[in-house]
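Asks: Sharing a model prediction with you, sequence too.
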Amino acid sequence: MSKRKILIDCDPGHDDAVAILYAARHLDLVGISTVHGNNTVENTTRNALAILELAGLDVPLAMGCAEPLAQRRVAAAAVHGKGGLDGADLAEPKRRPVDMHAVDFIIDMGRRHRGELVLATIGPETNVAMALRREPRLKDWLQEITVMGGSTGPGNVTPAAEFNIYCDPEAAWAVFNSGIPIRMVGLNVTRRTGFDQADIDRMKASGRKVACVVADLMAFYLARQRERH
């Protein structure tokens, strides 16, 4: 059985770094696009490239939108650190993004993999909203959009707002009203999937390079979560 083709639009971020590694192992990861969100788009791009190099993954990556459609940009340094992926000694990446803006990259990948591609948006929806505006046929080319965002319960920025949607609500509105099948994985779901110190210790004990780096990242992330809650 062939693996499902997936394009990840993201803003790494500790959670997004793990998502990239997991997707590369279990799915056909055809590309990555980066966006503002947890940090500046320059930093989220650098972080994504560093994770790809760490794992030896040959996946094309395009840098995307630096600002929301209409709102002022926000960030999450209190959660992910000053650089957006603090806690591990990641080498400065040697690779560069492809010579194409993420908006055009998403359109190109949708065209190339018509009817087969799942677009997983695990950051703000700015790139995707812009891609739909630029190429309306994209809605017919994508199999579905899987959104990590929103919540059926309390938010994590305000009592009602989840971070990814809060970063660019106008873009989220455009995506949710695009007519593309949406699979929403909200904060109410992600709060049920967690890790603890025992998981970190097991990764460290494996001695594998990628696992040890992820353990360091998760230790930082867990400490920040405990400080905040």
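Replies: Done, it's in.

Asks: C-alpha from now on. contacts and neighbour counts both.
Replies: Will do.

Asks: What segments of this protein are strands?
Replies: Assigned by DSSP state E, the strands in the chain fall at 5-10, 28-34, 61-63, 117-121, 144-148, 182-185.

Asks: how close does the residue sitting furthest away from the middle of the chain get to Ala215?
Replies: Farthest-out residue of the chain from its mean C-alpha position, per CA atoms, centre = their mean: Ala205, at 27.3 Å. According to CA to CA, to the nearest Å, Ala205 and Ala215 sit 10 Å apart.

Asks: then this one, side by side with the first:
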Amino acid sequence: MSSSTVRVILDTDIGTDVDDALALAVLLGSPEVDLLGCTTVYGDTLLRARLAKRLVRLASRSPAVIPGAAKTLTDRPAWWAGHEGRLFTDLDTEEVDSGDAVAYLVDRVSREPGQVDVVAVGPLTNIAHAITASPSFARDVRHLWIMGGRFDDPKPEHNLKCDPEAAAVVFGCGAPITVTGLEITTTVRLDGVDVSSIGGAGALGAVLKAEIEQWWRFWNKEWNCPHDPITVLTMLVPELFGFSPDGRVVVGADGSSTFEEGDGRTRITTSALTEPVAREIVRRIVAAAA
């Protein structure tokens, strides 16, 4: 394996916003990535895992896919859009991997300290459980790449709002973290031209196109912001972004987030080259689907 290979676990609430599926496809279409596994979080995590398994199988890949925490730390009700998995009539035939997602995260990271990156693009419940289950997790993970928060507005963002207690654990753990908030991810859009390119790239591309269009119908729009794929690219193509100096993120009880520069090992994404980012997302998804 090349020394430049990035060893990655994706922690995801795939199935609701289409951006999780697109982030998975970006990872699958990135030759420098060794996707070790996917863990799912929030709500019906078995359904989410089956959907992730279907997508990786369409890409002829076989990372571990393990359902994780369905409930948040304080058992807040999960928001469920209702369309999760509905484009398939046979998802119950997908066999996901056995085991506990938190144990998998802890074991895989501790097996190779400083060698495994975790990309977390849903509520942070699984990651918080891993931190509390193993004091070494925060030390052993190479880097946490998080989609969450908003750092130009006090309004809470979905991922942190769904489980603010978990977010507080994660941002307080001392691991090196890069977090990309809504003020950055909403500057990039995928439109009909992008979706046509994705849809023309094999069976995986056709499924992703249908998932995108389902999300568009849900919001009555003909575009979407690829929040989670942008987060993946902060790891893979950092030259397309600007980042703050290190500091710390403080999470409010409502899931609001503020960044304080200085003491800490967390940085926030501060800018993005929007057109190159969009093109890179599409390029890598097409590569996964071809």
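Replies: Structure received. Owing to the predicted nature of the structure, the values given are computational and were not obtained by experimental measurement.

Asks: How alike are these chains, TM-score-wise?
Replies: Superposed pair, TM-score by TM-score structural alignment, normalised by the length of the first structure: 0.87. Supporting alignment: 217 aligned residues with a CA RMSD of 2.1 Å.

Asks: Let me know which of the strands of the first structure is the nearest to Met100 of the first structure.
Replies: strand 61-63 (6.2 Å; CA to CA).

Asks: ok, average deviation of that closest one from the second structure?
Replies: Once fitted to the second structure, strand 61-63 of the first structure is off its aligned match by 1.2 Å on average (mean CA distance after the TM-score superposition for the first structure).

Asks: Where does that strand end up in the second structure?
Replies: Matched against the second structure by TM-score structural alignment, strand 61-63 of the first structure falls on residues 65-67.

Asks: what sits up against the matching stretch?
Replies: 37-41, 45-46, 48-49, 52-53, 96-101 (CA atoms under 8 Å, 6 or more residues apart in numbering).

Asks: try it again with 6 Å
Replies: 37-40, 45-46, 49, 96-97, 101 (CA atoms under 6 Å, 6 or more residues apart in numbering).

Asks: Let's have the strands of the first structure in JSON lines, adding mean neighbour count.
Replies: As requested, the strands of the first structure are arranged in JSON lines below (neighbours: other CA atoms under 10 Å):
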{"stretch": "strand 5-10", "mean neighbour count": "26"}
{"stretch": "strand 28-34", "mean neighbour count": "24"}
{"stretch": "strand 61-63", "mean neighbour count": "26"}
{"stretch": "strand 117-121", "mean neighbour count": "23"}
{"stretch": "strand 144-148", "mean neighbour count": "21"}
{"stretch": "strand 182-185", "mean neighbour count": "16"}
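
Asks: possible to save the ones you listed as JSON lines with distance to Ile107 of the first structure?
Replies: As requested, those are exported to JSON lines (distance: least, CA to CA, whole Å):
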{"stretch": "strand 5-10", "distance to Ile107 of the first structure": "11"}
{"stretch": "strand 28-34", "distance to Ile107 of the first structure": "11"}
{"stretch": "strand 61-63", "distance to Ile107 of the first structure": "12"}
{"stretch": "strand 117-121", "distance to Ile107 of the first structure": "11"}
{"stretch": "strand 144-148", "distance to Ile107 of the first structure": "13"}
{"stretch": "strand 182-185", "distance to Ile107 of the first structure": "17"}
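
Asks: packing partners for the top helix by length along the first structure?
Replies: Looking across the first structure with DSSP state H, the single longest helix is helix 209-228. Under the contact definition 3 or more CA pairs under 6 Å, 6 or more residues apart in numbering; DSSP states H and E, helix 209-228 of the first structure sits against helix 197-206.

Asks: let's go with 8 Å and repeat that
Replies: If contacts are counted by 3 or more CA pairs under 8 Å, 6 or more residues apart in numbering; DSSP states H and E, helix 209-228 of the first structure sits against helix 14-26, helix 77-80, helix 197-206.

Asks: Kindly reformat those helices as JSON lines and extend each row with distance to Ile180 of the first structure.
Replies: Below are those laid out as JSON lines (distance: least, CA to CA, whole Å):
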{"stretch": "helix 14-26", "distance to Ile180 of the first structure": "22"}
{"stretch": "helix 77-80", "distance to Ile180 of the first structure": "31"}
{"stretch": "helix 197-206", "distance to Ile180 of the first structure": "36"}
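
Asks: gap between the residue most central in space within the second structure and Thr72 of the second structure?
Replies: The second structure has Val121 as the residue nearest its centroid, 2.6 Å off, counting by CA atoms, centre = their mean. Taking CA to CA as the measure, Val121 of the second structure falls 15 Å from Thr72 of the second structure.

Asks: on that earlier part again, need the contacts of stretch 65-67 of the second structure in CSV (columns: distance to Val109 of the second structure).
Replies: Shown next, in CSV, are these (distance: CA to CA, whole Å):
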residue, distance to Val109 of the second structure
Gly37, 11
Cys38, 13
Thr39, 13
Thr40, 17
Thr45, 21
Leu46, 22
Ala49, 20
Val96, 20
Asp97, 18
Ala101, 12
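
Asks: burial measure for Lys209 of the first structure, as a count.
Replies: Look at Lys209 of the first structure: counted by other CA atoms under 10 Å, it has 13 neighbours.

Asks: Against Thr45 of the first structure, how distant is it?
Replies: 22 Å.

Asks: swap in Pro12 of the first structure?
Replies: 8 Å.

Asks: which one of these two has more residues nearby?
Replies: When Pro12 of the first structure is set against Thr45 and neighbours are counted by other CA under 10 Å, the residue ahead is Pro12, at 32 against 26.

Asks: Residue in the second structure paired with the more buried one?
Replies: For Pro12 of the first structure, the residue aligned by TM-score structural alignment is Ile14.

Asks: Many thanks, we can stop here.
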